[in-house]
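**Student:** Have a look; sequence and predicted model below, questions after that.
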Amino acid sequence: MFLQRTAIAAARRAAVSPVVKRSFSTSLVRLTTPPPSGANEGKVKKFQEIKTEEDLLPPGALPGTVPTDLEQATGLERLEILGKMEGVDIFDMKPLDASRKGTLDNPIIVKSFGDEQYAGCTGYPADSHVTIWLTMSRDRPIERCPECGNVLKMEYVGPQDDHHHDHHHGYEEPKTFADFVRPEYR
C-alpha cells in the first residue's frame, strides 16, 4: 500500500515538472585596457588630512568595477570609515559608565555635540529594569531616572560659537516638579 502511494506521488511530480530545464547563460565583458596599477592610490585622504567638507568626497570607483564602501561613502559616513581605518572612534560609541550609580554630586557624564541628547538607563546594577530613555538638553543638562534614581549629566562638546540655542522665538519650556524642589532637598 505504501509503495503504491509513493509511485503515484512520483508520477504526479514527473507529469508537472518539465523535462528540459531552463538554461543558464552568462556573458563576459572584458576591459580593453587594464587599469593602471596605483590609479586609485593617493586619491584617498587620510583622517588627519580632512579639513573641509570637500575632503569628504570620494574619488569614486574605476569604470567597470564595483565600488567599495570607502569609494562610495560621503560625508559623516566617510569620516567614520576613515577614522576606523586609523583607529579613531570619532563618534565615541563606547557604552556609558555602568560601574556605579550616578548622583547629583557625581553624575554619569554623557558627551554631546548637539543641543539635545538621549540616553537609556537600564538601572544599577546594569539591567535591573527595562530601558528608560532620558532626554538631556543644553538648557536642562541633568536628568534623573525615575526608576532607580541614576543621575546623568550632558556635557556639551560641540562648537562654542553656535548661537542657535539662544533663539527660542518666544517659547518658554514648561515647568516640571523638578523646578519646585528646594535646593536643600537635593
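**Tutor:** Arrived safely. All figures in this text were calculated on a predicted structure; none of them were measured in a lab.
**Student:** Only C-alpha atoms from now on, for both contacts and neighbour counts.
**Tutor:** Will do.
**Student:** what secondary structure does G120 sit in?
**Tutor:** strand (DSSP: H, G, I helix; E, B strand; the rest coil).
**Student:** Test my guess that it contacts V130.
**Tutor:** No. Taking Cα atoms under 8 Å as the definition, G120 is not a contact partner of V130, at 9.3 Å.
**Student:** higher neighbour count, the two?
**Tutor:** Taking other Cα atoms under 10 Å, G120 and V130 do not tie; G120 has more neighbours (14 against 11).
**Student:** For the protein, which segments count as strands?
**Tutor:** With DSSP state E, the ranges of strands along the chain come out as 108-112, 116-121, 132-137, 142-144, 151-156.
**Student:** Below is structure B, check it against A:
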Amino acid sequence: MFLQRSAVAVARRVAVTSSPMLRRSIATTAVRRDAVPDQPKIKTLKEIKTDEDLIGPGAAPGTVPTDIEQATGLERLEILGKMEGVDVFDMRPLDASRRGTLEDPIMVRSAGEEQYAGCTGFPADSHNVLWLTMTRERPVTRCTECGNVYKMEYVGPEHVDHHSHNPHNLEAPKTISDYVKPEYR
C-alpha cells in the first residue's frame, strides 16, 4: 500500500513538472510582460500651447495609469516641468536676508492678477506670519508689524480673456493701506 501511494505521488510530480502546458504559459507570460503597447507621445513643456495640450493620453486598456498618463491641467504642467528640471510655480522662499524698503522692495513674482505673500518679519521669524495681498492695480504693500515692503512683479500674459471675478463691479474691501498717504506708498 505504501509503495502504491508513493508511486502515484511520484507520477503526479513528474506530470506537473514536465507538463508542456505549464512551460508554455510561463513563456507567454514573460513575452506579454515585456511587450510594450504603442504609447502616444507625451508632449514636452515647450510643446504646450493651449489648455487642450494639458490633457493626458490616459492608460492603455487593462493597465494602471501612471501620473504622467492621467494628470491634467496644472498638475500635468508641474509634472512636465519637473521632468525637464523647471520649477513651474517658483516655490523658492522670498528673500529674507534684508528689510524691504520703498526704494528697494522685496520682489514677488506672480502670473495671476493677485498674489499673497507671508511676512515673518526682519530678521526672519521675528513675528508670526502676516499674509499680505498684492494686486496688479496695487502692486506694493507693507507689513504692518515690521514695515517690510513687498512689490508684485507681474509675469503673466498681457491680456487674459476671461470674465471678471467681480461681476457687479463691487468696490474692493478697504485695507489699512487705503488710509496711508500717497507719498508714503
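**Tutor:** Structure received. Small disclaimer: the values here were computed from a predicted structure and weren't measured.
**Student:** Report the TM-score for the pair.
**Tutor:** In this superposition the chains share a TM-score of 0.71, using TM-score structural alignment, normalised by the length of the second structure; 156 aligned residues with a Cα RMSD of 2.8 Å.
**Student:** sorry, back to before: just say which of the strands of the first structure is most tucked in.
**Tutor:** strand 151-156 (a mean of 22; mean count of other Cα atoms under 10 Å).
**Student:** so where in the second structure does that one end up aligned?
**Tutor:** Aligning strand 151-156 of the first structure against the second structure (TM-score structural alignment) gives residues 149-154.
**Student:** Quick check: the matching stretch compared with the first structure, mean distance?
**Tutor:** In the superposition with the first structure, the average deviation recorded for stretch 149-154 of the second structure is 1.0 Å (mean Cα distance after the TM-score superposition for the first structure).
**Student:** How about residues contacting that stretch?
**Tutor:** Stretch 149-154 of the second structure is contacted by residues 99-102, 105-113, 115, 134-136, 139-143 when judged by Cα atoms under 8 Å, 6 or more residues apart in numbering.
**Student:** try 10 Å
**Tutor:** 94, 99-117, 119, 132-136, 138-143, 185 (Cα atoms under 10 Å, 6 or more residues apart in numbering).
**Student:** any chance of the strands of the first structure in TSV, plus distance to F91 of the first structure?
**Tutor:** Below are the strands of the first structure laid out as TSV (distance: least, Cα to Cα, whole Å):
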stretch	distance to F91 of the first structure
strand 108-112	10
strand 116-121	13
strand 132-137	18
strand 142-144	21
strand 151-156	14
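**Student:** Figure out which of these is closest to D179 of the first structure.
**Tutor:** D179 of the first structure sits nearest to strand 142-144 of all these, at 12.2 Å, using Cα to Cα.
**Student:** now for T120 of the second structure: what does it line up with in the first structure?
**Tutor:** Checking TM-score structural alignment: T120 of the second structure goes with T122.
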